[in-house]
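Colleague: give me coordinates for this.
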Amino acid sequence: MCGRFVLKATPEEIADHLDLIGVEDFPPRFNIAPTQPILIIVEGERQEVGSNLPNRQAMLVRWGFMPGWVKDPKTFPLLINARAETAIGKASFRAAMRHRRILIPASGFYEWKRPAKDDCCKLQAYYIRPKHGGIVAFAGLMETWSSADGSEVDTGAILTTAANASMSRIHDRMPVVIAPQDFSRWLDCKTQEPREVSSLMTAADEDFFEMIPVSDKVNKVANVGPDLIEPVEETAPLAPVKEKSEQLSLF
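Modeller: Have a look, this model is predicted:
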């Protein structure tokens, strides 16, 4: 899953990476948590008839997806993630998968490795970022929830998939990453049906991310400084990545 993430890129860097007209100024954030506002990217209307240029727009939504049919949000679970394998058919996400796919820019995310049952060590937090730095775009879904009094709340969730071998040493899930060349295809909800973009909802390449052990200060939402992503000595080294055997098996 993905329960905390970082966005420390400047508005100019985000606008350049995601081909936006512009983004309002905002400070770097090192501990973005559920229910907080998150920056998302949606595909707007074309500026000119017949134009192939993207018209992407940035906006803020609450991190915690709320389907439009929910009557009482107090009785509905907080959906910060959606499983890519089931989102197309699941009632909570079906409409958003068809009509409201989004991109969620990030500099990296946090995950925690649980110790073995016979290990007395506490959870080890890791900051997981692209090896070459820069911005990564998570696949996401958006929904606008309307209350009985007519007020509206824009909400969003991050799509996750089964972890690759590198990531599985820490957790069995990871965010779906959309490559820059696939931004338009993912955001195009008019001509690209969910089944036509399902091939994009896969784990990142094995060498895409690096895992940096960090302190448990990230566990507290009140801690928001850049020191959260500073490396520390890990309590127990990660196991080496198991390489796939090239030898065919008869069984």
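Colleague: CA atoms for contacts and neighbours, from now on please.
Modeller: Noted.
Colleague: strands of the stretch 101-250 of the chain, start to end?
Modeller: 101-106, 108-113, 124-130, 136-146, 152-162, 173-175, 209-214 (DSSP state E, counting those that start in this stretch).
Colleague: got the angle for the first one vs strand 124-130?
Modeller: Put simply, strand 101-106 runs at 110 degrees to strand 124-130, going by axes from the mean of the first three to the mean of the last three C-alpha atoms, to 10 degrees.
Colleague: would CSV of the strands of the stretch 101-250 of the chain with mean neighbour count and distance to residue 203 be doable?
Modeller: Rendered in CSV, the data for the strands of the stretch 101-250 of the chain read as follows (neighbours: other C-alpha atoms under 10 Å; distance: least, C-alpha to C-alpha, whole Å):
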stretch, mean neighbour count, distance to residue 203
strand 101-106, 25, 16
strand 108-113, 22, 15
strand 124-130, 22, 13
strand 136-146, 24, 11
strand 152-162, 23, 6
strand 173-175, 23, 7
strand 209-214, 20, 11
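Colleague: let's compare: structure for the following, please.
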Amino acid sequence: YEWQAPASGSGPRQPWLLRLRAEAARPFAFAGLWTRRPHPECPGAVLDSVAILTMPTPPEFSDIHGRSPLVPVEEDWARWLDPRTPPPPWPSSQLRPVPADAIEAWPVSRRVNRVENDDPGLIAPLMGGARMPSGDLFEDR
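Modeller: From the prediction side, this is the model:
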């Protein structure tokens, strides 16, 4: 889920479900970096650090959020997971995200924000006054 700030700048945020379209649905990964080093304050302990790489959001989603996690295409996974691959920076041409048209999105209920809610209705499209985007990237629901 991604939480969209209201256009007015004040008021509650609107959660959106973003996922791979059914025809593109398959396991996916976020590009990230991991490092392990000696803990600076606890002798003998290690400190693991992880960061998810982000990129500017495709124009189709820019009104929901300005940045998106980098979801690399499956053909690039082996390079990401190979410890012999030198760390970034790589040329941006080597960072190939999943195409925006493989992703679908719609607003959902704010019930997604409570851990005790766990039912299929959480991913149901929100109707009745909610903005439903149009265009090739989004399905009408």
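Colleague: tm score of chain vs chain?
Modeller: Overlay of the two chains. TM-score (TM-score structural alignment, normalised by the length of the second structure): 0.72; 131 aligned residues with a C-alpha RMSD of 2.9 Å.
Colleague: hmm, back to that, of all the strands of the stretch 101-250 of the first structure, which one is nearest residue 56 of the first structure?
Modeller: Ranking these by proximity to residue 56 of the first structure (C-alpha to C-alpha) places strand 101-106 first, at 10.1 Å.
Colleague: which part of the second structure lines up with that closest one?
Modeller: Per TM-score structural alignment, strand 101-106 of the first structure has no counterpart in the second structure.
Colleague: from the contact counts, what lies against that strand?
Modeller: Judged by 3 or more C-alpha pairs under 8 Å, 6 or more residues apart in numbering; DSSP states H and E, the packing partners of strand 101-106 of the first structure are strand 4-7, strand 37-43, strand 136-146, helix 183-187.
Colleague: off-centre distance for the first one?
Modeller: Centroid separation between strand 4-7 of the first structure and its chain, computed with C-alpha atoms, centre = their mean, to the nearest Å, is 9 Å.
Colleague: equivalent range in the second structure for it?
Modeller: Going by TM-score structural alignment: strand 4-7 of the first structure matches no residues.
Colleague: give the other helices and strands that that strand contacts.
Modeller: Using 3+ C-alpha pairs under 8 Å, 6+ apart, strand 4-7 of the first structure sits against strand 29-32, strand 101-106, strand 108-113.
Colleague: so for residue 217 of the first structure, which of these sits nearest?
Modeller: Residue 217 of the first structure lies closest to strand 29-32 among those, at 9.9 Å (C-alpha to C-alpha).
Colleague: so who does the nearest residue to residue 38 of the second structure once chain neighbours are set aside touch?
Modeller: Nearest-residue entry for residue 38 of the second structure: residue 46, 4.4 Å, with adjacent residues in sequence omitted and distances by C-alpha to C-alpha, 6 or more residues apart in numbering. Residue 46 of the second structure makes contacts with 36-39, as judged by C-alpha atoms under 8 Å, 6 or more residues apart in numbering.
Colleague: switch the cut-off to 6 Å
Modeller: Listed by C-alpha atoms under 6 Å, 6 or more residues apart in numbering, the contact partners of residue 46 of the second structure are 37-39.
Colleague: picking up where we left off before, now distance to residue 61 of the first structure too, for the strands of the stretch 101-250 of the first structure, in JSON lines please.
Modeller: Output for those, formatted as JSON lines (distance: least, C-alpha to C-alpha, whole Å):
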{"stretch": "strand 101-106", "distance to residue 61 of the first structure": "10"}
{"stretch": "strand 108-113", "distance to residue 61 of the first structure": "18"}
{"stretch": "strand 124-130", "distance to residue 61 of the first structure": "23"}
{"stretch": "strand 136-146", "distance to residue 61 of the first structure": "8"}
{"stretch": "strand 152-162", "distance to residue 61 of the first structure": "5"}
{"stretch": "strand 173-175", "distance to residue 61 of the first structure": "18"}
{"stretch": "strand 209-214", "distance to residue 61 of the first structure": "26"}
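Colleague: so which of these comes closest to residue 230 of the first structure?
Modeller: Nearest of the strands of the stretch 101-250 of the first structure (C-alpha to C-alpha): strand 209-214, 6.1 Å.
Colleague: and that closest one, what does it pack onto?
Modeller: When contacts are defined as 3 or more C-alpha pairs under 6 Å, 6 or more residues apart in numbering; DSSP states H and E, strand 209-214 of the first structure sits against strand 124-130.
Colleague: read off where the strand it packs on ends up in the second structure.
Modeller: Mapping strand 124-130 of the first structure onto the second structure (TM-score structural alignment) gives residues 14-20.
Colleague: average offset between the matching stretch and the first structure?
Modeller: Comparison of stretch 14-20 of the second structure with the first structure after fitting gives an average deviation of 0.7 Å (mean C-alpha distance after the TM-score superposition for the first structure).
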